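# When you get a sec, could you give me coordinates for this:
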Amino acid sequence: MDLPRFENEYIVGVNNFLKFAFVIGKPVRKEIQCPCAKCGNTYWREREDVYEHLICYEFVEGYKRWTNHGESAIPTVVNSDMDDRGGIDDIDGLLRDAFGNMTNLEEGNNGLNEDAKRFYKLVDEAGLKLYPNCTTGFSRLSFIIRLYHLKCLHGWSNTSFTSLLELLKEAIPDLNILTSFNKAKNMVKDLGLDYEKINACPNDCMLYRNKYINDSVCHICGESRYNQTPAMDGNEDDFALPNKVHKVTAKDFKILSFSTKA
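Here you go, the predicted model:
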């Protein structure tokens, strides 16, 4: 992605990206969000248009993990001796990013500070296998992170997430998982992970972010960003006031994001 656009390797890479995005990314009406520097993952375009834009304008800066096109927001690594298992989550990398240099986490005679306590607790969680003799590479921590990611992607409620955890534990007693949404959320937040809610056009044309974050109408189809519901204060006359409305976004996406503590 950092190569000059005229080089053959860049063109091959663009084609590989398109193959990935149009299979894993599940296009909508044969369109995906265009990740070129001009569109910035805001506008939806067909394959030929995305190819032309990436050749003409290159990728938007910093888009190294294709989260808008089917790639997991959780970093993964693949070791040469694990090809039969696919890959494992880079939990060590997440811990390093979240807590940085661990040499300064002790507070003299007062013992471990709060960051150090969270760090060592997460290290323990990362060392617990998902179930006895587990060979899939999942730890208790990595499995919870994956489930939390799915919750964000598909809009599961907190209650449904807890119910799923309880059902998994009931069906597979040896499964070493938490059974509470709040406990899972706290574990994920200790890593610096949480979800970001982004407003979207109800027709999936664009996302309201970056330079469009304050816009109220879709630039593609003209649909309103909001479903406007008349305010109700117990006064029937409120319905006659066109400007007195509650603005509720028509559509939202939740994306798992990472921010370091340091």
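# from here on, contacts and neighbour counts on C-alpha atoms
OK.
# Quick check: residue 148 vs residue 92, distance?
Remark: distance between residue 148 and residue 92 (CA to CA, to the nearest Å) = 18 Å.
# These two: who's more crowded?
residue 148 (21 against 11; other CA atoms under 10 Å).
# Contacts only, for that one.
184-185, 188 (CA atoms under 8 Å, 6 or more residues apart in numbering).
# Take the residues you listed and write them to CSV, including secondary structure and neighbour count.
Formatted as CSV, these follow (DSSP: H, G, I helix; E, B strand; the rest coil; neighbours: other CA atoms under 10 Å):
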residue, secondary structure, neighbour count
184, helix, 20
185, helix, 16
188, helix, 19
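# nearest to residue 47, of those residues?
The closest of those to residue 47 turns out to be residue 188 (CA to CA; 35.8 Å).
# I have a second one here; can you model it like the first so I can compare?
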Amino acid sequence: MDKAWMHIGDRMHSNDYASGIKQFLNLAKAYASGRDCIRCPCRRYRNRTFHPFSVVEDHLFIAGIDPFYTEWIFHGEEETLPDTTSSDEDGDAAYNDNDYIDDVDEMLDDIRVGSFMDNSGRTKFSPDGGQERHTSSAPLHLNFDDLLDDARQPLYPSCTEFSKLSFIVKLLHIKTIGGWTVKSFDMVIKLLQAAFPHALFPDSYNEARRLQRGLSFTYTKIHVCPNDCVLFWKDNADKDVCPKCNASRWASSTTNQKRLPQKVLRYFPLKLRLQRVWKDFNKKYEAFAQDPRNVRLALASDGFNPFNNMSKPYNIWPVLLVPYNLPPWSCMKDPYLMMSLLIPGPKAPGNDIDVFLRPLIDELRELWEDGIQTYDAYKGEMFLLRAALLWTINDFPAYANLSGWHV
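From the prediction side, this is the model:
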């Protein structure tokens, strides 16, 4: 089916666009099997909510169809592909599978859009307003089709609450919050398999982790020299000995595996001082301030003993980024705090904390100097996102370490 009409700008006066909408709705009605509502693929809702056909038609004319929704998987296109045959029962089952895509579909939509972002070029944006184009070779999400299949498949034939994907994601979340060990997670999986033999549970925790990798729930471990000289990262990634002090890399690889308590330290900004800094920054970097979507960040860090026992010499430093574009009552809430680094060890990093901060500093420099292509879900377009680190939030001992002024 020709889908060039999806990119027509003058939607209200284009016969081709109206004809394309008619073809799309006819396909969706045939696929809906008597249902009154379908997923709305407009730029605003992007298949996240169900609406009547008349409302969907209005949205497609007013807001336009999502330009990235080129394969109409939620509206029956799979059943219309050539060289495929299916019975009426298979078609009904395929439609019912779509009902089990719950809130996880928002994550899948971000991953789908992210594949376009990774494949697109990146624009270098300098503070003086100059632009330079270069391409990116970042890999696409190769297992998106598998994730989509898991999201469309019910946990068991008569299940109406969970898909295979959403159940496993929620189970992994409970494991993290409850502090389950891998062994206990496997035991629960075996019990569920015995109680519900027709359900599509993973065989083990290792199989469930495949979803974590597909949904980008990952982190990277970086070894550091025992004397805090360098990180075994980038040019030093394959070295077993510190290039400065010749200490063994693996001397620092044994860490206490006891689970750490989940604590978040909240700080509250000084309103008037932030307003002054914000305005001065906008005057100095007008190119950055022209786009309100560019992010202003604050960095917060401090050390604490996770075991609540000062007789155990252990120290851990979380490094958090706080987006100050949000209103004051939201920017310090848990959902918007970004854990960028976690520095564990038997002692505090001290003045050598700059060694540990190097991965974060490199990413912040990239966001400030080059920017990164980002998808604006509200406007349905790509834009160059840049970020600036304007503040640090610390007590005075931590401020001394971060600034390097401590003797």
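# What value does the TM-score take for this pair?
TM-score of the superposed chains, computed with TM-score structural alignment, normalised by the length of structure 1, equals 0.42; 143 aligned residues with a CA RMSD of 4.4 Å.
# sorry, back to before: which of the contacts of residue 148 of structure 1 sits closest to residue 76 of structure 1?
residue 188 (16.3 Å).
# what's the closest one in contact with, if anything?
Contacts of residue 188 of structure 1 by CA under 8 Å, 6+ apart are 144-145, 148, 194.
# Quick check on the residues you listed: which are buried?
144-145, 148, 194 (16 or more other CA atoms under 10 Å).
# which among the contacts of residue 148 of structure 1 gets closest to residue 53 of structure 1?
For the contacts of residue 148 of structure 1, the nearest to residue 53 of structure 1 is residue 188 (36.7 Å; CA to CA).
# and the gap between the closest one and residue 97 of structure 1?
13 Å.
# Residue 185 of structure 1 too?
Taking CA to CA, one finds residue 185 of structure 1 at 18 Å from residue 97 of structure 1.
# Name the nearest of the contacts of residue 148 of structure 1 relative to residue 119 of structure 1.
Closest to residue 119 of structure 1, out of all of the contacts of residue 148 of structure 1 and judged by CA to CA, is residue 188, at 12.0 Å.
# Roughly how far does that closest one sit from residue 194 of structure 1?
On the measure of CA to CA, residue 188 of structure 1 and residue 194 of structure 1 end up 7 Å apart.
# just residue 163 of structure 1 next, same as before
Residue 163 of structure 1 is 20 Å from residue 194 of structure 1, by CA to CA.
# for residue 45 of structure 1, same thing?
Distance from residue 45 of structure 1 to residue 194 of structure 1, by CA to CA: 29 Å.
# Buried residues in the helix or strand hosting residue 20 of structure 2, which are they?
Applying DSSP states H and E as the criterion places residue 20 of structure 2 in helix 15-32. Within helix 15-32 of structure 2, the residues scored as buried using 16+ other CA under 10 Å are 17-18, 20-21, 24-25, 27-29, 31-32.
# With distance to residue 118 of structure 2 added, can I get these in a markdown table?
As requested, those are exported to a markdown table (distance: CA to CA, whole Å):
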| residue | distance to residue 118 of structure 2 |
| --- | --- |
| 17 | 29 |
| 18 | 32 |
| 20 | 29 |
| 21 | 30 |
| 24 | 29 |
| 25 | 31 |
| 27 | 31 |
| 28 | 30 |
| 29 | 34 |
| 31 | 32 |
| 32 | 34 |
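# Looking at those, which is nearest residue 59 of structure 2?
residue 21 (10.7 Å).
# Tell me the spacing between that closest one and residue 387 of structure 2.
39 Å.
# for residue 403 of structure 2, same thing?
For residue 403 of structure 2 relative to residue 387 of structure 2 (CA to CA), the value is 21 Å.
# Looking at those two, which has the bigger crowd around it?
Neighbour count, other CA under 10 Å: between residue 403 of structure 2 and residue 387, residue 387 has more, with 22 against 12.
# Could you verify my assumption that the more buried one touches residue 367?
Yes: counting by CA atoms under 8 Å, residue 387 of structure 2 does reach residue 367; the two are 5.3 Å apart.
# tally of neighbours for residue 398 of structure 2?
19.
# next one: residue 339 of structure 2
So residue 339 of structure 2, with other CA under 10 Å, has 12 neighbours.
# Same check on residue 12 of structure 1?
If we define neighbours as other CA under 10 Å, then residue 12 of structure 1 has 11 of them.
# which SSE is it in?
Per DSSP H and E: helix 8-21 holds residue 12 of structure 1.
# packing partners for whichever helix or strand comes after the helix holding residue 20 of structure 2?
Using DSSP H and E, the helix or strand that follows helix 15-32 of structure 2 in sequence is strand 37-39. If you count contacts as 3 or more CA pairs under 8 Å, 6 or more residues apart in numbering; DSSP states H and E, strand 37-39 of structure 2 packs onto strand 50-52, helix 53-62.
# list the helices and strands the shortest one packs on?
Contact analysis of strand 50-52 of structure 2 by 3+ CA pairs under 8 Å, 6+ apart lists strand 37-39 as its packing neighbours.
# Let me see the ranges of the strands in structure 2.
If DSSP state E is used as the criterion, the strands of structure 2 fall at 37-39, 50-52, 122-125, 131-134, 295-301, 315-323, 338-345, 372-376, 381-385, 387-393.
# Just put these in a markdown table and tack on distance to residue 330 of structure 2.
A markdown table is the format used below for the strands of structure 2 (distance: least, CA to CA, whole Å):
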| stretch | distance to residue 330 of structure 2 |
| --- | --- |
| strand 37-39 | 30 |
| strand 50-52 | 29 |
| strand 122-125 | 29 |
| strand 131-134 | 33 |
| strand 295-301 | 14 |
| strand 315-323 | 9 |
| strand 338-345 | 13 |
| strand 372-376 | 20 |
| strand 381-385 | 21 |
| strand 387-393 | 17 |
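# Out of the ones you listed, which is closest to residue 151 of structure 2?
Going by CA to CA, the one of the strands of structure 2 nearest residue 151 of structure 2 is strand 37-39, 15.1 Å.
# sorry, back to before: hey, what's the angle from the helix holding residue 20 of structure 2 to helix 53-62? Just curious.
150 degrees (axes from the mean of the first three to the mean of the last three CA atoms, to 10 degrees).
# packing partners for helix 15-32 of structure 2?
Checked by 3+ CA pairs under 8 Å, 6+ apart, helix 15-32 of structure 2 has helix 53-62, helix 88-98 packed alongside it.
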